[in-house]
Every structure is written in C-alpha cells, then in structure tokens.
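Visitor: Kindly generate the corresponding structure for this input.
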Amino acid sequence: MKLATLKDGSRDGQLVVVSRDLKTAHYAADVAGRLQTVLDDWAFYAPQLQDLYDALNAGRARHPFPFDPKHCMAPLPRAYQWADGSAYVNHVELVRKARGAEMPPEFWTDPLMYQGGSDDFLGPYDDIVCASETFGIDFEAEVAVITGDVKMGATPAQAAEGIRLVVLANDVSLRNLIPAELGKGFGFFQSKPATAFSPVAVTPDELGDAWRERKVHLPMTVHWNSKKVGQPDCGTDMVFDFGQLIAHICKTRNVRAGSIVGSGTISNVDRKKGYCCIAEKRMLETIEDGKPSTEFMKFGDAVKIEMFDAQGHSVFGAIDQLVAQP
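Guide: Alright, predicted model coming up:
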C-alpha cells in the first residue's frame, strides 16, 4: 500500500491512497482524513485503505485523479517523534578518521541517535530555506520508518512488528554550526533544520524481497545539481537494522504511534558507490589530500533523492529540493 498527504491549506493535509505506479491517487476521506488517525488504530483503518489501494490499482476506484508529488506535504506532516540514528558506522568512522580521532569500539554495538524537530517537516518539493550559505548547507539521504505503538523494553524483533510504513528522508545538516553545538555536550539543535520526506510512504510488503533483515535492500540514488553523486545500497553496511534502532529508543520509554525513526546517512564502504551527503565526500578528500575541496550547497543548488526497484520503477517518488534564501 502507498499513501501520501496532499496540501489543502491545513497543518496536516489530506490523506490519499496512491497507485503502485505513482500515476493516480484517490482521497481516503471516507476511511480517514489524516495519516495520524490511521496510525493510531492501524488494525482498523489499514485493511480499509488496502481495499481502496487494490481497487485503485485494478482500475475499479470510483474517483481517481492524477497524482502530482509537487502537491504533497511530508506523508506525516508533523509527528510525535523524529529520532534519527547513525546505522551506517562507516560514515561515523570516516568522520572521526578525518579529524584524526579513534572510534570507540562501542559504536559498533550501541547505535548513535539524536532527537530532531518533528513539528515542521518539509514536503518533497519544498525549498530548503537557510539564512546563510556560511552555515555549511548539506543534504543527507536516508531511509526512515513510521511506527505504531511499541512498548518499553521491546526486543528488536518485537520492535520491528511496530513498523507500519517506510519513507525516504533528506535530513538537512548545517555543518558549520555542528562543531560548536556538539562542543556544548548537549547535541544538535540549530544545526538540524526541517527534514524533508518522500511524497509517498509505503508498507514494507510493497518492497517485496527488497525488505528483509529489517532493512531496505535497494540503492539510494542522489543527484546534486543534476549530477549523480551517489548510489549506495541501503542494505549493505547497515550495522543496526530498524528493529535494533527502535529497540534502542524503547530501552527506557514507550514509542508511540506516529514516531519516525531514521537510518542515518546511507554509506557504503565501497567508495565507487558515491556519497549521500557532502560531508562524507569532504572527509575522504581530507583523508586523501589533507583538506577538503568540495564546497557545501549554495543558494539555487538542487538535490534529488530517489529509490528505484529492480525493474527501474520509482518506489517512493522523489525528494526534489532547491536551496533558497528566506
């Protein structure tokens, strides 16, 4: 099943069901008007939405209309929680190596995670608005999951049962603000502006064999100013799967329906796969040449993030954003 939220002038938008080929959609108002409503009672609403999805794909839906991702908000325009991990330890290792720091061994056994702002997500075509280029504007292509309720103390297997939907994310970072914030010893805040999400959220079964081991085994394609800069495989080198990431949160608290949990920047050890954030490119340059040569994003720059299945079909639609001044 594929779901999206269309802009309608409200904070939470209008829920629609989207066809598998992303060409048509159907309003879901007769079932539920908002995605959060569905997540709050998944067992009741999801089968009804699945029936509508099946009818839409079979050409039996009563009022289909052309689907335009440019009219989309984030699938969940605001969420109860946005927790972003760093499951690709290769990425973390490069960061530390670039500044000559050893990586603590526990980074391989205990996930890194921060809690970001969840009150103001961006739609897939919304601009990345930033006050200054000097902040070091960077994209970060990620996979994320949207959960139902997961109880405190859940094991990774139990936590994975709470996964309802899968999305793509652009977790924008302002790299030049990060060092001072981390230096305070209290984590990210100003250096992590609004995150953007793919136009469509999909249930894991839509991914077929690509959803296994609680991971997405498909490449993430990233274009920066129309040039392909990365296509790493999301299932490769993911040290912590989504069950483990959710269980990490559940160690001391419940996770409630409508929480979003991110994978962190996709990163493969194989350098030929390119990069999903500029910082990683700069890290490699620093390691090889002693200093970075690639600059961060400028006003007017474009980033496009998309995932294709084995047949070359877009699964979630694209995140396609421009960097803009306020």
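
Visitor: rest of the way, CA atoms for contacts and neighbours
Guide: OK.

Visitor: report the longest helix in this protein, please.
Guide: With residue count as the measure and DSSP state H as the assignment, the chain has helix 42-57 as its longest helix.

Visitor: Which residues does it contact?
Guide: 1-2, 17-20, 24-26, 28, 31-32, 38, 61, 64, 148 (CA atoms under 8 Å, 6 or more residues apart in numbering).

Visitor: so after it, what's the next helix or strand?
Guide: Downstream of helix 42-57, the first helix or strand assigned by DSSP states H and E is strand 65-66.

Visitor: follow-up on the earlier one: give the buried residues for the longest helix of the chain.
Guide: Neighbour counts over helix 42-57 (16 or more other CA atoms under 10 Å) mark 42, 45-46, 48-49, 52-57 as buried.

Visitor: With respect to residue 9, which of those residues is nearest?
Guide: Comparing the buried residues of helix 42-57 against residue 9 with CA to CA picks out residue 49 as the nearest, at 23.3 Å.

Visitor: what's the spacing between the closest one and residue 23?
Guide: In this structure, residue 49 and residue 23 are separated by 17 Å, where distance is defined by CA to CA, to the nearest Å.

Visitor: again, but for residue 240
Guide: Using CA to CA, one obtains 34 Å as the distance from residue 240 to residue 23.

Visitor: Looking at the two, which one has more neighbours?
Guide: Of the pair residue 240 and residue 23, residue 240 is the one with more neighbours under other CA atoms under 10 Å, namely 24 against 14.

Visitor: give me every residue that touches the nearest residue to that one once chain neighbours are set aside.
Guide: Closest residue to residue 240 in three dimensions, ignoring its sequence neighbours and counting by CA to CA, 6 or more residues apart in numbering: residue 87, at 5.0 Å. Contacts were defined as CA under 8 Å, 6+ apart; by that measure residue 87 touches 111-112, 238-241, 245, 263-265.

Visitor: Out of those residues, list just those in helices.
Guide: Secondary structure assignment (DSSP H) places residue 245 from the contacts of residue 87 within helices.

Visitor: Reformat the contacts of residue 87 into JSON lines and put distance to residue 289 next to each item.
Guide: Listed next are the contacts of residue 87 as JSON lines, based on distance: CA to CA, whole Å:
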{"residue": "111", "distance to residue 289": "30"}
{"residue": "112", "distance to residue 289": "28"}
{"residue": "238", "distance to residue 289": "27"}
{"residue": "239", "distance to residue 289": "28"}
{"residue": "240", "distance to residue 289": "31"}
{"residue": "241", "distance to residue 289": "33"}
{"residue": "245", "distance to residue 289": "35"}
{"residue": "263", "distance to residue 289": "29"}
{"residue": "264", "distance to residue 289": "26"}
{"residue": "265", "distance to residue 289": "23"}
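
Visitor: to compare against the first, here's another:
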Amino acid sequence: MKLATLKGTSPEQGASLETVATAKNARDGELIVVSRDLTRAVRVPHIAATLQHVVEDWSALAPRLDEVYQALNNGQLEDAFNLDMQALHSPLPRTYHWADGSAYLNHVQLVRQARNAEMPETFWTDPLMYQGGGDSFIGPYDDIEAVSEEHGIDFEGEIAVITDDVPMAVSPEQASGHIKLIMLVNDVSLRGLIPGELAKGFGFFQAKPASSFSPICITPDELGDAWQDGRVHLPLTVHLNGEKFGEPESGPDMIFNFPQLVAHAARTRYLGAGAVIGSGTVSNPDANGGPGKPVADGGVGYSCLAEVRMVEKILHGDSKTPFMRFGDRVRIEMFDRDGNSIFGAIDQQVVEYKA
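Guide: As a prediction, this is how the structure comes out:
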C-alpha cells in the first residue's frame, strides 16, 4: 500500500464553523491513497483524515485503506485523480517523535578517520542516535531555507520507518511488528555548526534544521524481496545539480537494522504512534575495503557532501568539494529493479532564508 499527504489549506477568514471543522488541516494535510505506479490517487475522508490518524489505529484502518488501494490499482474508482507530486507534503508533515540513527558505520568511520580519531568498539554494538525536531518537516519539493552558506549546508540521503505505538523495552523481534511504513529522508545538516555543538557534550540542535521526506510512504510488503532482515536492499540514488552524485546500496552495509534501531529508541521510553526512526546516511566502503569512490571514478558515490569531503581529506590531505550554496539542487530517489520510482523523489533547492 502507498500513502501520501496533500498539503493542507487554511479556511478563509470569516468562514462558517462547519467549513472550519471540515477544512483540510493546514499543518497535517489530507491523507490520500496513491496507486502503485504513482500516477493516480484518491481521497479517503470516510476512513481517515490524516496519516497520523491511521498509525494511531492501524489494525482497524489499514485493511480498509488497502481495499481502496487495490481498487485504485484496478482502475475501479471513479473519484480517483491524477497525482501531482508537488502538491504533496512529507507523509507526516509533523510528528511527535523524530529520531535518526547512524546505522552505516562506514560513514562514521570516515568522519572519525579524517580527524585522526579512533572509533570506539561500542559503536559496533550500540547504535548512535539523536533526536531531531519533529514539529515541522519540509515538503519533498519545497525549498531548503538556510540562514548562511557559511553554516556548511549539506544533504543526507537516508531511509526511515514510521511506527505505531511501541512499548518500552521491546526486543528487536517485537519491534519489527511495529514498523508500519517506510519512506526516504533528506536529513539536512549544517556541518559548520556540528563541531561546536558536539564539543559542548550535549548533542546536535542548531546543526540539524528541518528534514524532509519522500512524497510517498509505503508498507514494507511493497518492496517484495527487497525488504529482508529489516533492511531495504536497493540502491539509493542521489543527484546534485542534475549530475549523479551517488547510488550506494542501502542493504549490505547497514550494521543495525530497523527493528534494532526502533528497539534502541524504545529502550527506556514508549514511542508514540507516528514515531519516525531514520537509518542515518546510506554509505558503502569501496570493494577493497577502503573509502568509497566517486561515481566518476567507477564507485557508487555518496549520499552526503561531508563524506566525499572526508574521503578527499584522507586521500589527498584536504577537502575540495564545497558544501551546498544557494541555488544548488539535490534529488533523492529509489527505484525498483524494473526502474520504477518507489517513493517518488525528494527534489529541493537551497535558498537564502529572509526573515
């Protein structure tokens, strides 16, 4: 099943109470069911108003939505409409809980190696994770507003899952059953602010502005055999200013799978329905075990600028690739083995924020 959220609109000033009550929520948007080929969609107000509503009552609502999904794919719904990706928000425009892991330890190793720091052995057994701001995500086709290029604007291509209510202290095996939906992420990072924040010993905050997610989220069964062992086994394709920047494999080098990440997040707390747990930057080492190579050199490339900069520093003593500047555009997408887009694309331009 494939689901999405139409951007919400506020009722006009002076509208009737009935109009206000039934208007699409300006913050949470309107739930729609999307066809498998991402061309058609249908509204489902008789089932659920928002995606948050669905994950809060998944067992009752998901089967009804799946019936609509099957009918939509079979061309049986007269009220279906042509899908405009740019009319979509992130599947959850906001959430009560957004936590991002760092399950691809090749990425972590490169960052630490570039600054001559050893990687603690515990990183291989205990996942890294930070809690981000879930109060306002960016739409997948909306601009990334940034205060200054000096902050080191970077993208991070990732995968994330959405859960229902997760009890505290679940095992990874139990956590697996709480993963309901999958989507892609652009975890925007301000690299120039990270060192100073980490030096305080209290984690990220200003260095992690609003993230964005793919226009479509899907149930794991949509991936077929590409969903194995709690991992997505497909390449993640990233383009920077129209040129392929990376196509790393998202499965084999994910040290901690999604059930493990969810269980880690829930070790000492409950996760409310709609919790979003990210994988961290998708990253592969080179075939010989060394740093990954750029696409132009026959490698799979990268999912963020920081990684190529670290590789340049390790191999050549200095980082030459610049971070994003105003006007730069990033596109993040995943295709099935037949070349079909699974989640739609995150396609965003960086612009200067003007208060």
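
Visitor: on that earlier part again, could the buried residues of helix 42-57 of structure 1 go into TSV alongside distance to residue 207 of structure 1?
Guide: As requested, those are arranged in TSV below (distance: CA to CA, whole Å):
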residue	distance to residue 207 of structure 1
42	19
45	21
46	17
48	20
49	18
52	19
53	15
54	16
55	19
56	18
57	16
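
Visitor: mind checking what residue 204 of structure 1 lines up with in structure 2?
Guide: With TM-score structural alignment as the matching criterion, the partner of residue 204 of structure 1 in structure 2 is residue 220.

Visitor: what about that match, how many neighbours?
Guide: Other residues near residue 220 of structure 2 number 22, with proximity taken as other CA under 10 Å.

Visitor: And residue 33 of structure 2, by the same measure?
Guide: Neighbour tally, residue 33 of structure 2, other CA under 10 Å: 24.

Visitor: so it sits right up against residue 45, yeah?
Guide: No - counting by CA atoms under 8 Å, residue 45 is not a contact partner of residue 33 of structure 2; they are 10.7 Å apart.

Visitor: who touches residue 189 of structure 2 in this structure?
Guide: 152-156, 207-209.

Visitor: Adding distance to residue 337 of structure 2, write the residues you listed out as TSV.
Guide: TSV is the format used below for these (distance: CA to CA, whole Å):
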residue	distance to residue 337 of structure 2
152	35
153	32
154	28
155	25
156	23
207	36
208	33
209	33
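
Visitor: List just the nearest of the residues you listed to residue 95 of structure 2.
Guide: In terms of CA to CA, no member of those lies closer to residue 95 of structure 2 than residue 209, at 14.7 Å.

Visitor: my guess is that closest one meets residue 188, correct?
Guide: Yes - at 6.4 Å, residue 209 of structure 2 counts as touching residue 188 under the criterion of CA under 8 Å.

Visitor: and for these two, which residues touch both?
Guide: Residues touching both residue 209 of structure 2 and residue 188 (CA under 8 Å, 6+ apart): there are none.

Visitor: For the aligned residue in structure 2 for residue 164 of structure 1, give its distance to residue 268 of structure 2.
Guide: Residue correspondence to structure 2 (TM-score structural alignment): residue 164 of structure 1 is matched to residue 180. Residue 180 of structure 2 sits at a distance of 21 Å from residue 268 of structure 2 (criterion: CA to CA).

Visitor: Tell me which of these two has more neighbours.
Guide: Comparing residue 180 of structure 2 with residue 268 by neighbour count (other CA under 10 Å), the higher total belongs to residue 180, at 20 against 12.

Visitor: Quick check: which element contains the spatially most central residue of structure 2?
Guide: For structure 2, the residue lying nearest the average C-alpha position, counting by CA atoms, centre = their mean, turns out to be residue 185 (1.9 Å). Mapping residue 185 of structure 2 onto the secondary structure by DSSP H and E places it in strand 179-186.

Visitor: From the rest of the structure, what touches that strand?
Guide: By CA under 8 Å, 6+ apart, the surrounding residues in contact with strand 179-186 of structure 2 are 55, 155-164, 211-214, 216-220, 259, 278, 332-333, 343, 346.

Visitor: Could I get the full set of strands for the stretch 151-300 of structure 2?
Guide: Ranges of strands within the stretch 151-300 of structure 2 are 153-154, 157-163, 179-186, 189-190, 212-213, 217-218, 227-228, 231-232, 237-240, 243-246, 276-278, based on DSSP state E, counting those that start in this stretch.

Visitor: superposed on structure 1, where does the fourth one end up, distance-wise?
Guide: So that's strand 189-190 of structure 2. Using mean CA distance after the TM-score superposition for structure 1, strand 189-190 of structure 2 ends up 0.3 Å from its aligned counterpart in structure 1, as a mean over the superposed pairs.

Visitor: With the second one instead?
Guide: In the superposition with structure 1, the aligned residues lie an average of 0.2 Å away from strand 157-163 of structure 2, counting by mean CA distance after the TM-score superposition for structure 1.

Visitor: packing partners for that strand?
Guide: Packed against strand 157-163 of structure 2, as judged by 3 or more CA pairs under 8 Å, 6 or more residues apart in numbering; DSSP states H and E, are the following elements: strand 179-186, strand 276-278.

Visitor: residue range for the last one in structure 1?
Guide: Here strand 276-278 of structure 2 aligns to structure 1 at residues 260-262, judged by TM-score structural alignment.

Visitor: next one: stretch 46-63 of structure 2
Guide: Stretch 46-63 of structure 2 lines up with residues 30-47 of structure 1 when matched by TM-score structural alignment.

Visitor: coming back round to it: sitting in helices, which of the contacts of helix 42-57 of structure 1 do you find?
Guide: Of these, the ones assigned to helices by DSSP H are residue 38.

Visitor: who wins for neighbours among the contacts of helix 42-57 of structure 1?
Guide: Using other CA under 10 Å as the neighbour test, those are led by residue 18, with 30 neighbours.

Visitor: Would you mind measuring from the counterpart of that one in structure 2 to residue 41 of structure 2?
Guide: Residue 18 of structure 1 is assigned residue 34 in structure 2 as its aligned equivalent, the criterion being TM-score structural alignment. Distance from residue 34 of structure 2 to residue 41 of structure 2, counting by CA to CA: 4 Å.
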